[in-house]
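1. sequence plus predicted model, see below.
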Amino acid sequence: MNHDKPGKLVDEGPRISEIDFSGFLMRVPTDRYHSAAFAEQERERLWMRTWQIVGRCDDAPEPGDWFEYRLFDQSWIVVRGRDRKLRGFVNACRHRGNAFCEGKGHAARFTCPYHNWSYGLDGKLLAVARPDFEGSLEEFVGKKAELGLLEVPVDAFGGFVFLNPDSAAEPLSEFLGEAAGLLAPYLMEEMTPYGFNVREEISCNWKVIMDAFQEGYHIQGVHPELVAAMDESQERYHFCGDHSVATAPFGASNQEESTLEELIQAIHSLPATFPAVADSLPRFDALVNEYRDAQGTLPSGVEVPVRSLLQQAMRETWTAKGLDVSGLTDNQLSDNHFWILFPNFFVTIHAGECTVIMSFPHESGDPNRCYWHVQNLQWFPPEQRAEKRTPITVVPRDEHYPYFLALEQDYEQMQRQQRGLRNSTQKFLSLTRQEVRLAHFHGTLASWVEQDGRR
């Protein structure tokens, strides 16, 4: 039954016509996208104080495994300790501030190559070369206890590693709030990067990327081949704190006008975007064939519940493969849920797989440039995950990774938009009701950046 599943909140969420827009920010100042002063406020009031995804838990699967995370000119390391706990530390020796890690690796301890001070995986100072401190041995032991690596909050959810540069940050569970309970049944922690996993520099502000993936209004102009499968009048929304989700039934715009065979063919086209659906198609076809007559024709006068048959096939197929989908509603099996975890995490997800898009400010601080990380995650049985895992591809500057059609279209469009946003005479953007999630996102951003950092 769906009524006892968290996803019902989204299944039954309001449509656009039912939303009260009085509290949303429908005019967005354009200087947010190109102003160096605003970018500096974002740095100090948002990025240095908020939880952000820095990797996957399987980037450091074993004790001693570590990786570096950089943001602007800041650097931290995430390491799995001997107790298997993930911890985060400022990437600077407590002696003279030397950065002692770069990239990723494995170590029994961290040793600064400048003066050979060494630290345990828990950040504690283990030893120094020739401890020439003023005072007694007892005083040195006291200093040693105070000179461990500076720790920052690190936690995990859904297989993602989150880090917060602010040592006084609220717990991750409080930051995610209701969103964690809604996303938990997908079991993202059991998914593996598969197919593509790319980080690339792009010539636009990081928010342009987040904006682009919070609305389907641009599909008619940028992705005309997807128009037949989208109808935003059927979208439902749910807002939970700083985060939000939207969903629309697959094929909403053409279900009433399409023949049964056209709807079936549309379902067969789904693996072009979500490859894991292919495994459910044989069972789906078998269920549909039960409605066909001896000549293989579907009855014209009897409704065939194509959508429900797809959901049944997906539930049966995933369960047979070993994925527990008992916590998902029928709609979460087949329909894409479009999530934004503030500030920079977008995921479109349904049973067994998802596409993740994250954007990060450029290390130079230039608000007209950023990085995006595009990643497909898919569920496989445990014994297959290591073999299936696709490592990250970091695209060198001035080179480009060729994405699939829709994503390539977005890549080009977002850079065109940034060129327009830099025009100083246009002072604000005017959002439509179909862009309600942008309005929510920018209202949240204002509460962090323009109200002197509320966290």
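-> Happy to help now that I have it. Residues are numbered from 1 along each chain as shown.
2. only C-alpha atoms from now on, for both contacts and neighbour counts.
-> Fine.
3. what ranges do the helices span in the stretch 201-350 of the chain?
-> Using DSSP state H, counting those that start in this stretch, the helices of the stretch 201-350 of the chain run over 206-212, 219-222, 260-268, 281-289, 306-321, 330-334.
4. can I get those helices in JSON lines including mean neighbour count and distance to V141?
-> Converted to JSON lines, these look like this (neighbours: other CA atoms under 10 Å; distance: least, CA to CA, whole Å):
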{"stretch": "helix 206-212", "mean neighbour count": "21", "distance to V141": "46"}
{"stretch": "helix 219-222", "mean neighbour count": "13", "distance to V141": "64"}
{"stretch": "helix 260-268", "mean neighbour count": "16", "distance to V141": "67"}
{"stretch": "helix 281-289", "mean neighbour count": "17", "distance to V141": "66"}
{"stretch": "helix 306-321", "mean neighbour count": "19", "distance to V141": "56"}
{"stretch": "helix 330-334", "mean neighbour count": "23", "distance to V141": "57"}
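5. and these as a markdown table, adding distance to D452?
-> Below are those laid out as a markdown table (distance: least, CA to CA, whole Å):
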| stretch | distance to D452 |
| --- | --- |
| helix 206-212 | 19 |
| helix 219-222 | 36 |
| helix 260-268 | 48 |
| helix 281-289 | 52 |
| helix 306-321 | 47 |
| helix 330-334 | 38 |
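6. what's the closest of those helices to D132?
-> Proximity to D132 (CA to CA) singles out helix 206-212 among those, at 47.3 Å.
7. once you drop chain neighbours, what's closest to the residue positioned nearest the centre of the chain?
-> What sits nearest the mean C-alpha location of the chain, by CA atoms, centre = their mean, is F345, with 3.5 Å. Computed as CA to CA, 6 or more residues apart in numbering, the closest residue to F345 that is not its neighbour in sequence is M358, at 4.8 Å.
8. putting a second one here so we can go through both:
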Amino acid sequence: MSTDFVETARPGEWVDAVDPLPDDHDLFPMRVPTDRYTSVEFQQRERDAVWMRMWQIVGRVDELPKVGDWKVYQIFDQSFIIVRGKDEQLRGFVNACRHRGNVLCQGAGNAKRGFLCQYHLWSYDLEGKMRGGLRERENVITREDKGENGLLQVPVNSFGGFIFLNPDPDAAPLAEFLGPEVAELLAPYRLDQFTTVMDVREAIDCNWKVVMDAFNEGYHINGIHPQLLRVIQLDPSKSRYQFFKAHCVAVAPFEVRGASAQAQVDGIMDLPETFPSTAAVLPRFEELLTRYRAADGSVVFPDGVNARKLLQQATRDTLTGMGLDVSGLTDAQMSDNQGWVLFPNFFMTVRAGECHVIMAIPHPDGDPNRCIWHVSSYMYLPAEHRDALRTNLIDVEEPGSYKYFEALQQDYVQMPRQQLGLRNGRLDHMSLVREEVVIAYYHSVLDRYLAGGVK
């Protein structure tokens, strides 16, 4: 394995160009202190060194399609407005009137005429400039006063259809933070054209890093998701990784369980029970399968053919037939989910035509044993189908009232259990294993930010 970026003809071919993780790897510390999940003091360090200085995803570009559309993003006690200006550009501002600090906005909405503070009626345009105030002449509010009292701006940019915001006005550009490797490897998926088909957010009783850790490894599948083992075959030795300055990607081949051709086919046909989106490609899969069926209905594959390859071809044919461009993706990317971590709190599994995103932020009440988790799914769809399948954000108020799909529900139940264990005083560290190297890497990045080692 190498931490160097591997450039290939098709970006996704990096999987075949890197070595597996060596057995004697010592790239990252495999012990993680537990106080970082429970300590108020540690969370305050994260607040100052990470959350107040980092690019973080605050929504999707298509949430704010019209001039004047705005939404609020809150991290800890800090509140920001993201708005689309008259020039169609997205901007971010501190959510506070420059007069007496009153909050300007709550939730989301549209402000074609700009923002009006309801306290003393000071107003601002969509570019953040102060337009006026109550009884300007009597209060001697001059042109100079207006020039000095515009809304405080924060950096906002977008990538892959996601809106990023950084609370630090002096932050390095988003492109520099992501790095050219991330942009190149993700470009062929065309994430900016994906449509939100699930979007759920709720408070959960665990530290935000417990959420990130849970989705940064597949070691827990046997214990938490045994139903997946009926369909997929796990072989950690085939996993491949790339580590960048602050982000990483990992991938393991998607292989259905079964030694015989018929067993592989049966596994593919059972996929929609666990992975509903695969139902759309099964008709084409069955068409491709006909040439390998004998007169008695049995399936025999010649050398070089298997159910995985037919699934990949069926996926490419189906998406292409829908008018979607997947030409920049490899065959493996038709079937294999790549697991992306964008520091500090974005995890995404992505393959041709779909992706699933997990994010977590500290709870605004400051309790390190709680967080807000945000789960969403996106699909690459023809333009004529996007509005019909697009969904709005669901904010869950009553814990446990929203039922996630099976595997996600199992994680939802498991994560608070881990937090309870982490609160035991004598447990001073977690011990990671080789399959959890992404967690080790992730915490090494966190350590570097806390130490001031990343600019």
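-> Alright, I've got the coordinates. Given the structure is predicted, the values throughout are model-derived calculations rather than measurements.
9. ok so, going back, quick check: the residue nearest to F345 of structure 1 touching V374?
-> Yes - using CA atoms under 8 Å, M358 of structure 1 makes contact with V374 at a distance of 6.7 Å.
10. now the residue nearest to F345 of structure 1: which helix or strand?
-> strand 353-361 (DSSP states H and E).
11. after superposition, how close is that strand to structure 2?
-> Taking mean CA distance after the TM-score superposition for structure 1, the mean distance separating strand 353-361 of structure 1 from the aligned residues in structure 2 is 0.7 Å.
12. who touches that strand?
-> 71-72, 191, 205-207, 209-210, 274, 276, 344-349, 367, 369-379 (CA atoms under 8 Å, 6 or more residues apart in numbering).
13. which residues are contacting stretch 220-235 of structure 2?
-> 252, 254-257, 267-268, 270-271, 274, 407, 410-411, 414.
14. A214 of structure 2 and P276 of structure 2, how far apart?
-> Here the distance between A214 of structure 2 and P276 of structure 2 works out to 22 Å (CA to CA, to the nearest Å).
15. where do the strands sit along the stretch 51-200 of structure 2?
-> Under the criterion DSSP state E, counting those that start in this stretch, the stretch 51-200 of structure 2 contains strands at 56-60, 69-75, 78-84, 90-94, 108-110, 115-116, 123-124, 130-132, 153-154, 156-159, 162-165, 194-204.
16. identify the residue range in structure 1 corresponding to the fifth one.
-> Alignment of strand 108-110 of structure 2 against structure 1: residues 104-106, by TM-score structural alignment.
17. chain center to that stretch: distance?
-> Centroid separation between stretch 104-106 of structure 1 and its chain, computed with CA atoms, centre = their mean, to the nearest Å, is 24 Å.
18. in contact with L310 of structure 2: list those residues for me.
-> Here L310 of structure 2 is in contact with 285, 288-289 (CA under 8 Å, 6+ apart).
19. strands along the stretch 301-450 of structure 1, start to end?
-> 337-341, 345-350, 353-361, 370-379, 393-394, 428-430.
20. as JSON lines, those with distance to L226 of structure 1 would be great.
-> Output for the strands of the stretch 301-450 of structure 1, formatted as JSON lines (distance: least, CA to CA, whole Å):
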{"stretch": "strand 337-341", "distance to L226 of structure 1": "16"}
{"stretch": "strand 345-350", "distance to L226 of structure 1": "16"}
{"stretch": "strand 353-361", "distance to L226 of structure 1": "17"}
{"stretch": "strand 370-379", "distance to L226 of structure 1": "20"}
{"stretch": "strand 393-394", "distance to L226 of structure 1": "28"}
{"stretch": "strand 428-430", "distance to L226 of structure 1": "25"}
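21. does H443 of structure 2 really touch R31, like I thought?
-> No - if you go by CA under 8 Å, H443 of structure 2 and R31 don't touch, sitting 9.6 Å apart.
22. looking at these two, which one has more neighbours?
-> H443 (22 against 14; other CA atoms under 10 Å).
23. so how far is W208 of structure 2 from that one?
-> If you go by CA to CA, the gap between H443 of structure 2 and W208 of structure 2 works out to 13 Å.
24. with A108 of structure 2 instead?
-> For A108 of structure 2, the distance to W208 of structure 2 - CA to CA - is 24 Å.
25. same question, L21 of structure 2
-> For L21 of structure 2, the distance to W208 of structure 2 - CA to CA - is 27 Å.
26. burial check on the aligned residue in structure 2 for K144 of structure 1, number of neighbours?
-> When structure 2 is aligned by TM-score structural alignment, K144 of structure 1 is paired with K146. K146 of structure 2 has 16 neighbouring residues, counting by other CA under 10 Å.
27. what's the answer for E136 of structure 2, then?
-> E136 of structure 2, neighbours per other CA under 10 Å, totals 11.
28. counterpart of it in structure 1?
-> By TM-score structural alignment, E136 of structure 2 lines up with P131.
29. and A39 of structure 1, what pairs with it in structure 2?
-> In structure 2, A39 of structure 1 lands on Q43 (TM-score structural alignment).
30. so which elements touch the one helix or strand its match maps to?
-> Here Q43 of structure 2 sits within helix 40-46, counting by DSSP H and E. Applying 3 or more CA pairs under 8 Å, 6 or more residues apart in numbering; DSSP states H and E, we find helix 40-46 of structure 2 packed against helix 35-38.
31. mind doing that once more with 6 Å?
-> Where contact means 3 or more CA pairs under 6 Å, 6 or more residues apart in numbering; DSSP states H and E, helix 40-46 of structure 2 is not packed against any helix or strand.
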